[in-house]
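> can you look at this prediction? I've put the sequence above it.
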Amino acid sequence: MINKKDKGFTLVELLIVIVILGILATVTVFAVRGITDQGEKNACKVERRTVETAIESYYAQNQSEPTSEAQLVPDYLKEAPSNVTITYGATDTVTPTISTCPV
């Protein structure tokens, strides 16, 4: 008679594999979170530069600073910026300020 052995994984082996997969999943989640945060910061910087360029273009054509985002939208920006507001500095120069971005 031939000895028949049970083939398969033990409970300990399965638990070790599950723990290893859990560790890999945790590392992946934290890595993706860092990439997402960096992407948001870069998007805010780009939006700020876009508004600064629009303000410079407005000034070049009108010889005055815009007083609101609405003056920039029809000709200089596709839509009103969601994270940038225009505030005036101490010397009455237009300074775009990031209001809600994590920069």
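Nice, I can see it. None of these values were measured; they are calculated from a predicted model.

> from here on, just use CA atoms for contacts and neighbour counts.
Fine.

> secondary structure element for the residue nearest the centre of the chain?
Geometric centre of the chain, nearest residue: E40, 1.2 Å, by Cα atoms, centre = their mean. Take DSSP states H and E as the rule and E40 turns out to sit in helix 11-62.

> which SSE is immediately downstream of that helix?
Once helix 11-62 ends, the next helix or strand along the chain (criterion: DSSP H and E) is strand 84-88.

> buried set for the next helix or strand after that following strand?
Per DSSP H and E, the first helix or strand lying C-terminal to strand 84-88 is strand 94-98. Buried residues in strand 94-98, counted by 16 or more other Cα atoms under 10 Å: V94, P96, T97, I98.

> also this one, for the comparison:
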Amino acid sequence: MKNEKGFTLIEMMIVLFVVTILLLITIPNVTKNQKSISEKGCDGMVKMVQAQIQAYYIDKQSFPTSISDLMDEEYLEENPVCPDGSQIHIKEGSAYVEKNTSD
């Protein structure tokens, strides 16, 4: 017989088995933590909008009354929306989240 180098069928099956086990461990953890991931993404978006409100205040000496004020003055490129679809609004110089009620 020739000495051919390569993977045997058994080696390939062992690799597939290990990959399958890793996927079975990983996927439930990601889906279980999806809500927490979404909340942290939304918190980050609110903090980013709040920073733009402060920049607007420094430049204009007044707070914006709505997100559209920030967009019109190019402090924001687009309307900020949380990963779960919740809208971010401004009231009295602070950003807050209006939860999506379609859930």
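Noted; the coordinates are in hand. Model, not experiment: these values are computed from the prediction.

> circling back to that earlier point, turn the buried residues of strand 94-98 of structure 1 into JSON lines, including distance to P81 of structure 1.
Below are the buried residues of strand 94-98 of structure 1 laid out as JSON lines (distance: Cα to Cα, whole Å):
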{"residue": "V94", "distance to P81 of structure 1": "15"}
{"residue": "P96", "distance to P81 of structure 1": "11"}
{"residue": "T97", "distance to P81 of structure 1": "11"}
{"residue": "I98", "distance to P81 of structure 1": "10"}
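
> farthest pair within those residues?
V94 and I98 (12.9 Å; Cα to Cα).

> mind checking how far the aligned partner of the residue nearest to the centre of structure 1 in structure 2 is from E98 of structure 2?
Aligning on TM-score structural alignment places E40 of structure 1 opposite S38 in structure 2. Look at S38 of structure 2 and E98 of structure 2: by Cα to Cα, to the nearest Å, they are 15 Å apart.

> swap in E92 of structure 2?
15 Å.

> the more surrounded of those two?
E98 (13 against 9; other Cα atoms under 10 Å).

> isn't that one right up against I90?
No - judged on Cα atoms under 8 Å, E98 of structure 2 makes no contact with I90 at a distance of 10.1 Å.

> in structure 1, what stretch matches stretch 61-68 of structure 2?
Going by TM-score structural alignment: stretch 61-68 of structure 2 matches residues 63-70.

> gap between the two ends of the matching stretch?
17 Å.

> and the contacts of it?
Here stretch 63-70 of structure 1 makes contact (Cα atoms under 8 Å, 6 or more residues apart in numbering) with I55, Y58, Y59, L72, A80, P81, T85, I86, T93, V94.
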